[in-house]
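1. Next comes the sequence, and after it the predicted model I'd like to discuss.
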Amino acid sequence: MTSAIAKYDAKPSEGEVADESEKPELASSTLFIDPAAEKRLIRKLDLMLSPMMVLTFLVAYLDRSNIGNAAIAGMNDDLNLTGNRLNVAVTLFYVTYIAFEVPASILLKKLRPSRLIPFFIIGWSCVIIGAAFIHNYASLIATRLLLGIFESGLFPCLTLYLSTFYQPIEQARRISYLFVASALSGAFGGLLAYGLTNLHGARGLSGWRWLFLVEGIISMVVGIMTIFFLPDNFETAWWLREDEKALMRIRNENAALYQGNSTNAETLDRSEVRLAFKDPKVWVSSMCQFCANTCSFGFSTFLPTIIKGFGYSSVRTQLLTVPVYIWASIVYISVAFASDHLKRRAVFMVPMALITAVGYSMMLGVSMTSTAVLYFATFVTATGIYCVVGLNVTWIINSNAGYFKRATAIGLQQTIGNSAGIMAGQIYRISSSDGRYVIGHAVSLSMITTAAAGYFLMFVLLRRLNVKREKMSIDERVREIDSGKKGDRHPDFRYTL
C-alpha cells in the first residue's frame, strides 16, 4: 500500500481545483495515488454500487410512470377517470414528491443511507401493491400522494450518496446509470405492461391491476435487498479491503484539501446551507431543471398515450414504447461517458436540448396521417431528454463543494425541478385531444429551448468565475484563503464547464 502513495505537488482535475504552478504551500501535502491502484478501486466501486443504484432507480421510475401504461390498459374505464381526472392523479404525485426532497438530502447522513433508502423503497412498494386493489378515483389519489412521499428523497439521496464515493470528474458516468435506469424502466415497463395486461381476468383481476401488483412485489424485493447490501459509506463497506479504504480516505482528503473543507463533516453546517440558497448558479441550474423535467415527466408518463394517438392499438402501443426508451438509454450513456472523458457539460447539453426541440417541432408540424414519421419523432424527442436532465444533476454536484452545501444545492434543484411534474401532469389532456396533443408538445418545446438558453448562461457564468480565479495573484489567493473562503468559493476551486 505504501508504494502506491507519495507526496507530490498535485495537478487537480477540473471541477475541483486549479493548476498548481502558482498554488500556495498548502498543496505540498497532497498525496499521490498509484493510477493503477485507483483504477482497480473505481472498477470495484462500479461493480458493487452501480447494480444496486440502477436497480433501485429502475423500480422507482417503473412504479412512478406505470400509471401511463395502466391508463391505456383499462384503468380509466374501471375507475371512471373521466375528464381530467388522470391528469390530476399524475399531478398530485409531484405535490408530495417535491415537499420532502431537501429535508431528505440534508438528513441522509444522520439517518444513514442503509436505513433511509430501503425505507423509501419498501414504503412505496406497499403503496403500489395496494394500488392493485383500489376501486375508485379517491383511492387512486391517495396512492399517488403516498407514492410521492416515499419516492421524494430517493434521487437526491442517491446522487449525494454517490458523490461520497466518486470524485467530481467521475460522477457524470455514474449518475448517468440512474437516468439510463429511468429510461430502461420505460422499456421494461412497456414489456411488462404487454405481458401482464394479457392476464386480464386471471383470478378476477384486471390487467392493469396485475401490472401494479407484480411491479410492487418486484420493488419490495429490491427494497429488502438494499437493507443487506447498501453500506452507509466506504468505511462500512464490507466489500472493500483495508488498503482500498485507505485509498478512499486519500482521495477524499486530496479533494478536501483544495476545497478548504471536510467532505465528510458529520455536524450540520448551517452556513453552508445558507450559501446554497444565496448562490445564483444554484437557482439557474434549478430553473433549467424545471424546464427539462417538464419535458421528461410529460414524455415518460404520457408516451404510451402519445403513441396511441398516432392510431396504434393499445396492445401494440405498449410494445412500441420499448425501442424509444432503449434508444434514449444508448444515447445518454454514450453522452455521459463522453462528458466525463472530456470533462465538459455544456458542450453536450445545449445541442442535446436543441435536438429534443426538433422532435417536439416534428410532432407539432407533421400530418397525423404520417404515422411512421410521427413515431420517428418520438425517437428524436427522446434523444436529448435524459441527457440534459442527468448531466444538469451532475453539473450542480460538480459546481458546489462542502458536503452540506452540495446536499442543499441538489435538494433545492430537485425540489424546483420536480415541481415541473405539477405542470407536466396537466399539459397532456386526453379528454380534449384529437391525438396531436398540441398544448403538451408546444409547452414542452418552449421549455426545452429555454433550458438550452439556461445551460449556455450557466456556462458563461462559470467560465467567468474560472477566468477570474486564474488571474488572481498569489497574494490575492492567500488573502481569500485567510478570509475563510472554502468549498467552491475557495480561490483554487475550478468549475467544470
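-> Cool, the structure landed. Numbering: from 1, shown residues only.

2. okay, CA-based contacts and neighbour counts for the rest of this
-> Will do.

3. The residue nearest to residue 490 when sequence neighbours are not counted: how many residues sit nearby?
-> Setting aside the residues directly before and after it, residue 490 is nearest to residue 259 in space (Cα to Cα, 6 or more residues apart in numbering), at 5.9 Å. When neighbours are counted by other Cα atoms under 10 Å, residue 259 registers 24.

4. how close does residue 259 sit to residue 301?
-> Applying Cα to Cα, to the nearest Å, the value for residue 259 to residue 301 is 40 Å.

5. Can you tell me the element residue 6 falls in?
-> strand 5-7 (DSSP states H and E).

6. Show me which residues of whichever strand or helix holds residue 44 are buried.
-> Assigned by DSSP H and E, residue 44 belongs to helix 35-70. By 16 or more other Cα atoms under 10 Å, the buried positions in helix 35-70 come out as 37-38, 41-42, 45-46, 48-50, 52-70.

7. And for stretch 237-257?
-> Here stretch 237-257 shows 240, 244-245, 247-248, 250-257 as buried, counting by 16+ other Cα under 10 Å.

8. Looking at the residues you listed, which are in helices?
-> 244, 245, 247, 248, 250, 251, 252, 253, 254, 255, 256, 257 (DSSP state H).

9. List the buried residues for the helix or strand just after the helix holding residue 44?
-> In the C-terminal direction, the helix or strand that comes right after helix 35-70 (DSSP H and E) is helix 76-78. Judged by neighbour count (16+ other Cα under 10 Å), helix 76-78 contains these buried residues: residue 76.

10. Use this one as the comparison:
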Amino acid sequence: MSAHRGSEDTAAKPEVDSQFQQLETATSAEDADFKRREVRVVAKLDLFLCPILIALQLISFLDRGNIGFAATQGMITDLGLVGTQLNTAVSLFYPLYILSEFPAALIAKRVGFNRVIPAAAACWGLCCLGNGFAKNFGELVACRMLMGMFEGFLMPSLTLMLANWYKRDEIGLRISYLFITTAISSAVSGLIAYAILFMDGTAGYPGWRWLYIIEGCVTVAVAFICYFIIPSSYATAYFLNEDDRAVMRKRAELTESYSGGNGHYTRAEFMMAIKDVKTWLHTAIQVMCLTVLYGFSVFLPVILRFGFNFSIEQSQYLSIPVFVWGSIVYVVCGYLSDRFSRRFLACVVCAPLGMAGYAILLGGNQLSVGVKYFACFLIGTCAWMMGGANIAWLSTNTAPDGKRAASLGLAFAVGNLGGIISGQIYPQTMAPSYTLGHAWSLGAVCISFCLWWVLRHLYHSRETGKQGMREGTLPEPVEFSDRATSYKYQH
C-alpha cells in the first residue's frame, strides 16, 4: 500500500506543478493586462483632470499677483494710496488665506471637490472683479482679504483631489505641475497686463481697472465651467467607461490597503513631524523662500517702473522675459533634480546667483540700468526654484505618509507667512533704491543657503547612524519612519 501511495504522489506531483505554473502564468498575464489598462486610465486622468487643475492654479496666481501691475498703471494715484498702504494691501491677502487652508482640507472631500473648488473660484473671482471698482484703500483691502480667504481653499482641495484620483507614487509629478504653473503665471500676468494697458480709457475706466474686471470675469467663467467638468467621483466621471471604472475601483482598493484601510493618519505620525527638527528647518527655509518669491514676483513691475525709471509700457513688457526665464529654470532644474535625485544641488546651485543679483541691486545709482536689469534675471534664476526644491526635498525625505502630510502642511501654512513679510519690505517711500526689500531678500537667500548646508549635514549624520543600526551598535526605532534603516535619504 505504501508503494502504491508513493507512486500516486509521484504521479500527482507533476500535475500539481503544472497547475501552479498555469496559475502563476494566468496571474502574471492578469497583472500585465491590468497594468496596460491602468496606463490608459492614468492617461485619461492626465488629459481630463490635470488641465483643470493647472487652469485653476494659473488664474489664482494671476488674480493675487496682478496688484503689482495695477500699481504701475495708476492705481496708487487713483485710489489715493499713501505711505505703505500698497504694501499693507499686498500683505493682508495672506492672514485669511493661511487660516482658511486648514478648514478647507477638512471639508473639501466631504462636501465634494466638484462643489468646493468651483464655489471658491467663483467667490474669489467676484472679489477680484470688485477690485476693479474699488474707490479707496479700505475697499481695496476688503477685496484683497476676501480673495485670500477664498483662494486659501484651492491648494488643499487640489492636493487632496489629486490624492483621491491618483496613487501615492503618481502624485508627486502631478503636484509639480501646480508649482510649475505658479512660475509660468508670472510671465502670463505680465503679458496680460501689457495687452490690457491698451484698453486704458475704454468706457471711462483706466487700464488697471480693466485688468481686474477682465481677470475677475474670466475666473468666474472658469469656475462655472469647472462645476460641470469636475467629476464628483470616478463612478460618475464622464470620461471613464465601465472598464476604466473597474480599474479605478482596483486602484482605490490598493490605496486603502496600503494606508491601513481607512486612509486616516495617526496622531503618532503627526507628532513625528512636530518632533523632527528637519520639519522646522525646511519650514523656516520656506518662509525665506516665499518672502523672496512673492516679493520679487509682485513688486518686479513696481521696481522696474519706480526703481529703474522705465515707462509704464516698459515696466509691463520688460517683466515678461524675467518671469519666463524663471519658469524655464524651474522646469529644467526640477526635472534634473527628479531625474538624478539630487535635491541639495538644486537648492544651493541657484541660490548664489540670487545673492549676486540682489547684491547688484544694492549697488546703488552708480550702476547702469542695463546692469540692474540683468540682476533681475539672476534673481529670477533662484526665486521660483528655491521654494519648489525645498518642498520637494522635504517630501522625498519624510515617511510615513502621515508624517509627510503633517510636515508639508506645516511648511505650506507657516511658509505663507513669507507672503505677509514680502508685502512690507518694498514700501513706496523707499523708491527708487528699495534698499530694505533688496537687503531683506538677500538675507533670506543667504539664510536659506546656510540652512540647506545644515540639513545636508543632518541627513548625512542620520545615514551614518543608520549604518550603526545595521551593525547592531545602535537600536533601531520601533515604529517605521524615515529614521528606519530601510529608508534612504536623498541628498
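-> Nice, I can see it. Treat the numbers as computed from the prediction; the structure is a model and nothing was measured.

11. The helix holding residue 44 of the first structure - contacts with which helices or strands?
-> helix 113-131, helix 168-196, helix 207-229, helix 280-309 (3 or more Cα pairs under 8 Å, 6 or more residues apart in numbering; DSSP states H and E).

12. middle-most residue in the first structure, spatially?
-> In the first structure, the C-alpha nearest the mean C-alpha coordinate belongs to residue 390, at 5.2 Å (Cα atoms, centre = their mean).

13. Hmm, residue 179 and that residue touching each other?
-> Yes: assessed by Cα atoms under 8 Å, residue 390 of the first structure is found in contact with residue 179 at 6.2 Å.

14. which one of the buried residues of stretch 237-257 of the first structure sits closest to residue 353 of the first structure?
-> residue 255 (31.7 Å; Cα to Cα).

15. Any figure for the gap between that closest one and residue 32 of the first structure?
-> Per Cα to Cα, residue 255 of the first structure is found 12 Å from residue 32 of the first structure.

16. same check, this time on residue 266 of the first structure
-> With Cα to Cα as the criterion, residue 266 of the first structure and residue 32 of the first structure are 26 Å apart.

17. Settle it for me: which of these two has more neighbours?
-> Here residue 266 of the first structure and residue 32 are compared on neighbour count by other Cα under 10 Å; more neighbours surround residue 32, at 16 against 11.

18. Just the element for the more buried one, please.
-> Residue 32 of the first structure belongs to strand 31-33 when assigned by DSSP H and E.

19. and that strand, how far out from the chain's middle?
-> 31 Å (Cα atoms, centre = their mean, to the nearest Å).

20. What of stretch 166-186 of the first structure?
-> With Cα atoms, centre = their mean, you get 7 Å for stretch 166-186 of the first structure.

21. Check stretch 255-265 of the second structure too.
-> For stretch 255-265 of the second structure - counting by Cα atoms, centre = their mean - the centre lies 25 Å from the chain centre.

22. number of nearby residues for residue 199 of the first structure?
-> So residue 199 of the first structure, with other Cα under 10 Å, has 18 neighbours.

23. show me the contacts for it.
-> 206, 207, 210 (Cα atoms under 8 Å, 6 or more residues apart in numbering).

24. What remains of those once you look at the second structure?
-> Here is what carries over to the second structure from those, by both residues aligned by TM-score structural alignment, their matches' Cα atoms under 8 Å: 206, 207, 210.

25. what residue of the first structure matches up with residue 435 of the second structure?
-> Aligned counterpart of residue 435 of the second structure in the first structure: residue 438 (TM-score structural alignment).

26. how about the closest residue to residue 238 of the second structure other than its chain neighbours, what does it touch?
-> Closest residue to residue 238 of the second structure in three dimensions, ignoring its sequence neighbours and counting by Cα to Cα, 6+ apart: residue 231, at 7.4 Å. Counting by Cα under 8 Å, 6+ apart, residue 231 of the second structure touches 114, 237, 238.

27. Okay, and residue 231 of the second structure sits in which element?
-> Judged by DSSP H and E, residue 231 of the second structure forms part of no helix or strand.

28. same question, the one 4 residues further on
-> Using DSSP H and E, residue 235 of the second structure sits in no helix or strand.

29. Does it touch residue 245 like I think?
-> Yes: when contacts are counted by Cα under 8 Å, residue 235 of the second structure is listed as touching residue 245 (6.2 Å).

30. contacts for whichever strand or helix holds residue 94 of the first structure?
-> Residue 94 of the first structure belongs to helix 85-97 when assigned by DSSP H and E. Contact with helix 85-97 of the first structure is made by 67, 71, 76, 137, 140-141, 144-153, 418-419, 421-426, 428-429, as judged by Cα under 8 Å, 6+ apart.

31. Could you do stretch 316-327 of the first structure as well?
-> Counting contacts by Cα under 8 Å, 6+ apart, the residues outside stretch 316-327 of the first structure that touch it are 69, 183-184, 186-188, 190-191, 193-194, 303-304, 307-308, 378-379, 382-383.

32. so which of the helices and strands packed on helix 35-70 of the first structure comes closest to residue 396 of the first structure?
-> Closest among these, once you apply Cα to Cα, is helix 280-309, at 6.9 Å.

33. immediately after the closest one, which helix or strand?
-> Helices and strands here follow DSSP H and E; after helix 280-309 of the first structure, the next one along the chain is helix 314-342.

34. which is the next helix or strand following that following helix?
-> helix 346-365.

35. Could you double-check that residue 418 of the second structure sits in contact with residue 289?
-> Yes: between residue 418 of the second structure and residue 289 there is a contact under Cα under 8 Å: 7.5 Å.

36. So which of these two has more stuff around it?
-> The neighbour count for residue 418 of the second structure versus residue 289, taken as other Cα under 10 Å, is higher for residue 289 (30 against 24).

37. The helix holding residue 94 of the first structure against the second structure, how far on average?
-> Superposed on the second structure, helix 85-97 of the first structure shows a mean distance of 1.0 Å to its aligned residues (mean Cα distance after the TM-score superposition for the first structure).

38. Report all helices and strands that whichever helix or strand comes after that helix contacts.
-> Once helix 85-97 of the first structure ends, the next helix or strand along the chain (criterion: DSSP H and E) is helix 101-111. Under the contact definition 3+ Cα pairs under 8 Å, 6+ apart, helix 101-111 of the first structure sits against helix 154-163, helix 403-418.

39. how about helix 101-111 of the first structure: buried residues?
-> 101, 102, 104, 105, 106, 107, 108, 109.

40. quick one: which two of those are the most distant?
-> 101 and 109 (14.1 Å).

41. which parts of the helix or strand hosting residue 140 of the first structure are buried?
-> Assigned by DSSP H and E, residue 140 of the first structure belongs to helix 137-151. Using 16+ other Cα under 10 Å as the test for burial, helix 137-151 of the first structure gives 137, 140-151.

42. Please consider this matter closed, and thank you.
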